[in-house]
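Enquirer: Predicted coordinates and the sequence they were generated for:
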Amino acid sequence: MACGRRHSLAVLNGGRVVATGANTAGECDVQDWSEVVAVAAGNVHLARNTGRSHSLALRADGTVLATGWDGDGQCRVGAWSEVVALAAGWRRSVAVRADGRALAVGRAVEGACDVTDWREVVAVSAGDWHTVGVRADGTVLAAGVDRSGSCAVQGWRGVVDVAAGYLHTVGLRADGTLVATGRSEQGQCAVGGWRDVVAVVAGSHHTVALTSDGRALAAGADDHGQCDVEAWTDVVVVSAGAAHTLGVRADGTVVSAGDAAHGRRDVSGWHCATT
């Protein structure tokens, strides 16, 4: 499952994809996609909000599909192969190949696509201005704008996953604790006390985590109720957009919180794949 600024995506049982929300540039035109195992939704930078975004899908054969706005070439992923993970940011698409190399296409001005020399990468995340990746040895790499210290990850160790927001970065350690850096004026980095975390995602200004017992935790901006996830139970997947949050329960049903404009939370009929 994936949340963008104005749209949401999910993989259904059987590998089909559904989308809801704004379809300004065709970012929700996913009805023909099949054999998909993961999706990613691009963001729309808040200060330069064109209302246009893009969507990505990873197929079981390691190829990648894209639709939506391609103003910076962020949808030019047709030649990618042997991909095992992918992420979508503002005007940017990033992937990890089976051999541990990183790929990126899209807006290169700020350096967030400067990942082609990364090796032994196991996970990536794309924020508005920066890209972060986890290496097999638990160290973390970052590229792009380091405003507010969003790329200050050089000392992190024992990390197994990362999440990049607008100007903050969160890392999940193997022991279930979190480390965070970057802008936190709305509390999006106030995650040091969380325990037993198994997954973490970042919205523009909020952070959401999943615990081993199926609970969701959230910190940061809550102006649209995007952090109202404390009542969620039996959750196995979480995703965070600019101002909304989605979760998939073990039975495949979807819960949501936050901004419902443009239909981005119209997910009541979805039954998602959970493995």
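Expert: Perfect, thanks for sending it.

Enquirer: going forward, measure contacts and count neighbours with C-alpha atoms only.
Expert: Will do.

Enquirer: residues of stretch 74-85 that come out buried?
Expert: Gln74, Cys75, Arg76, Val77, Trp80, Ser81, Glu82, Val83, Val84, Ala85 (16 or more other Cα atoms under 10 Å).

Enquirer: For the last one, which non-adjacent residue is spatially closest?
Expert: Leaving out its chain neighbours, the residue that sits closest to Ala85 by Cα to Cα, 6 or more residues apart in numbering is Val96, at 5.1 Å.

Enquirer: is it fair to say Phe227 lies in a strand?
Expert: For the record, residue 227 is Cys, not Phe. No: counting by DSSP: H, G, I helix; E, B strand; the rest coil, Cys227 falls outside a strand, being coil.

Enquirer: ok, the nearest residue to it once chain neighbours are set aside to Arg16 distance?
Expert: Spatially, and ignoring its direct neighbours in sequence, Cys227 is nearest to Ala218 (5.1 Å; Cα to Cα, 6+ apart). Ala218 sits 29 Å away from Arg16, going by Cα to Cα, to the nearest Å.

Enquirer: hold the first one in mind and look at this next one:
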Amino acid sequence: MCYILLDTDSGISVASSSPPWLLAHLGPVLAVAAGFAHTCAVRADGQLVCFGRSEYNQCDVPASLGPVLAVAVGEHHTCALRTDGQLVCFGRNGFNQCDVPASLGPVLAVAAGFAHTCAVRTDGQLVCFGDNFTCNQCDVPASLGPVLAVADGYFHTCAVRTDGQLVCFGNNACNQCDTPASLGPVLAVAAGDHHTCAVQTDGQLVCFGDNDYNQCDVPADLGPVLAVATGRAHTCAVRADGQLVCFGRSECNQCDVPADLGPVMAVAAGYAHTCAGRADGQLVCFGNNEWNQCDCT
């Protein structure tokens, strides 16, 4: 299990022997995203901070970026939504997943998959770009209409329409795009490598797709949830009381929620690590730390 303490002033990470090692020097965070082996957090002042594996410069935040509202992290790329609504992406660009269309305009939300990126424009139109050769995960259905939210999996995309209907497209080898007929309207969606989870309007969590590691087996006693995040093969949900619950593959302890974590407001799930934004704004990460994506030793 790993927690992180990041000194953003010196650029030096510091480990502590007394968990939890909170991100005391990072300061309160508003949002967090986790990828294959890197993590990005939006500080309260809007500054984006990224750490972990950066062989494609996916952690090299552009000096000219300015304050941001949201961040999405793919396998090896990062996309940030600036306060003016402009989308900026950096990192691996082998499939043009960082080439933001010049005509995109301001956006409200962004998601990043293995090598594709999707953005929700201010008019609700969904635009996707990047790898589309594998499974057509960038082929937005013509009949989709305006959407409120989007999530990108490894090779699939899911969007929540303004009427709450969930629509998924792309790779469906594990039925991760087969939205259950009984699902009903949803408020939020998360897409893992080969599974999808949606929060219904009543707060109930529904997951479908690959379940080899029980990542779709929602605990019977979970109750209503406020947020959900999906990694390669694990799922984490924030309950209505703020408690974080994770289930699925946990070979790196990415599902072992610290007993003293306390209530959280946000969660992100990477390939094999998990990061939670506590109610006090502090960030705690645990799981695989091979590339310092949890920034502990």
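Expert: In hand now; what should we look at? Please read these numbers as outputs of a predicted model, since none were measured by experiment.

Enquirer: hang on, the earlier thing: in TSV: the buried residues of stretch 74-85 of the first structure, plus distance to Cys3 of the first structure.
Expert: What follows is the buried residues of stretch 74-85 of the first structure, written out as TSV (distance: Cα to Cα, whole Å):
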residue	distance to Cys3 of the first structure
Gln74	17
Cys75	17
Arg76	21
Val77	20
Trp80	23
Ser81	24
Glu82	24
Val83	21
Val84	19
Ala85	16
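
Enquirer: what's the closest of those to Ala66 of the first structure?
Expert: Taking Cα to Cα as the measure, Ala66 of the first structure lies nearest Cys75 of the buried residues of stretch 74-85 of the first structure, at 5.2 Å.

Enquirer: Leaving out sequence neighbours, find the closest residue to whichever residue in the second structure pairs up with the closest one.
Expert: If you follow Cys75 of the first structure across to the second structure using TM-score structural alignment, you land on Cys98. Excluding the flanking residues, the one nearest Cys98 of the second structure by Cα to Cα, 6+ apart is Cys89, at 4.8 Å.

Enquirer: Count the residues that sit near the one you found.
Expert: 23 (other Cα atoms under 10 Å).

Enquirer: Thr177 of the first structure now?
Expert: 17.

Enquirer: what's the answer for Glu251 of the second structure, then?
Expert: Neighbourhood size, Glu251 of the second structure [other Cα under 10 Å]: 12.

Enquirer: quick one on the thing from earlier: the residue nearest to Cys227 of the first structure against His205, yeah?
Expert: No: using Cα atoms under 8 Å, Ala218 of the first structure makes no contact with His205, being 10.8 Å away.

Enquirer: counterpart of the residue nearest to Cys227 of the first structure in the second structure?
Expert: In the second structure, Ala218 of the first structure lands on Cys246 (TM-score structural alignment).

Enquirer: of Ala218 and Arg16 of the first structure, who's got more company?
Expert: Ala218 (26 against 18).

Enquirer: so the more buried one is in which element?
Expert: strand 216-220 (DSSP states H and E).

Enquirer: Next, the mean deviation of that strand compared to the second structure.
Expert: Following superposition, strand 216-220 of the first structure is found to deviate from the second structure by 0.6 Å on average (mean Cα distance after the TM-score superposition for the first structure).

Enquirer: The following helix or strand past that strand maps to which residues in the second structure?
Expert: Counting by DSSP H and E, the element after strand 216-220 of the first structure in chain order, helix or strand, is strand 235-240. Aligned using TM-score structural alignment, strand 235-240 of the first structure spans residues 264-269 in the second structure.

Enquirer: Kindly report the same for stretch 134-141 of the first structure.
Expert: Under TM-score structural alignment, the match for stretch 134-141 of the first structure is residues 160-167.

Enquirer: With the first structure overlaid, report how far the match of strand 235-240 of the first structure is off on average.
Expert: Counting by mean Cα distance after the TM-score superposition for the first structure, stretch 264-269 of the second structure comes out at 0.5 Å.

Enquirer: Provide the contact partners of that stretch at residue level.
Expert: Outside of stretch 264-269 of the second structure, the residues within contact range by Cα atoms under 8 Å, 6 or more residues apart in numbering are 31-35, 227-231, 234-238, 242-244, 274-279.

Enquirer: Swap in 6 Å and give it another go.
Expert: Here stretch 264-269 of the second structure makes contact (Cα atoms under 6 Å, 6 or more residues apart in numbering) with Ala33, Ala34, Ala229, Thr230, Gly231, Gly242, Thr274, Cys275, Ala276, Gly277, Arg278, Ala279.

Enquirer: Which one of those is nearest to Leu222 of the second structure?
Expert: Distances from Leu222 of the second structure to those, taken by Cα to Cα, are shortest for Gly242, at 11.7 Å.

Enquirer: Could you find the closest non-adjacent residue to Val71 of the second structure?
Expert: Leaving out its chain neighbours, Val71 of the second structure is closest to Ala80 (Cα to Cα, 6+ apart), at 4.4 Å.

Enquirer: ah, wrong one, I meant Gln137 of the second structure
Expert: Nearest to Gln137 of the second structure is Gly170, by Cα to Cα, 6+ apart, at 4.0 Å.

Enquirer: Now do the same contact list for the aligned partner of Ser150 of the first structure in the second structure.
Expert: Using TM-score structural alignment, the equivalent of Ser150 of the first structure in the second structure is Gln176. Neighbour list for Gln176 of the second structure: His194, His195, Thr196, Phe208, Gly209 [criterion: Cα under 6 Å, 6+ apart].

Enquirer: for Cys3 of the first structure, same thing?
Expert: Ala41, Ser239, Ala240, Gly241.

Enquirer: surely the first one meets Gly4?
Expert: So the one you mean is Ala41 of the first structure. Yes: the pair formed by Ala41 of the first structure and Gly4 meets the contact definition of Cα atoms under 6 Å, at 4.8 Å.

Enquirer: still on that earlier bit, just put the contacts of stretch 264-269 of the second structure in JSON lines and tack on distance to Asp84 of the second structure and secondary structure.
Expert: Converted to JSON lines, the contacts of stretch 264-269 of the second structure look like this (distance: Cα to Cα, whole Å; DSSP: H, G, I helix; E, B strand; the rest coil):
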{"residue": "Ala33", "distance to Asp84 of the second structure": "20", "secondary structure": "strand"}
{"residue": "Ala34", "distance to Asp84 of the second structure": "23", "secondary structure": "strand"}
{"residue": "Ala229", "distance to Asp84 of the second structure": "26", "secondary structure": "strand"}
{"residue": "Thr230", "distance to Asp84 of the second structure": "28", "secondary structure": "strand"}
{"residue": "Gly231", "distance to Asp84 of the second structure": "29", "secondary structure": "coil"}
{"residue": "Gly242", "distance to Asp84 of the second structure": "31", "secondary structure": "coil"}
{"residue": "Thr274", "distance to Asp84 of the second structure": "29", "secondary structure": "strand"}
{"residue": "Cys275", "distance to Asp84 of the second structure": "27", "secondary structure": "strand"}
{"residue": "Ala276", "distance to Asp84 of the second structure": "26", "secondary structure": "strand"}
{"residue": "Gly277", "distance to Asp84 of the second structure": "24", "secondary structure": "strand"}
{"residue": "Arg278", "distance to Asp84 of the second structure": "27", "secondary structure": "strand"}
{"residue": "Ala279", "distance to Asp84 of the second structure": "27", "secondary structure": "coil"}
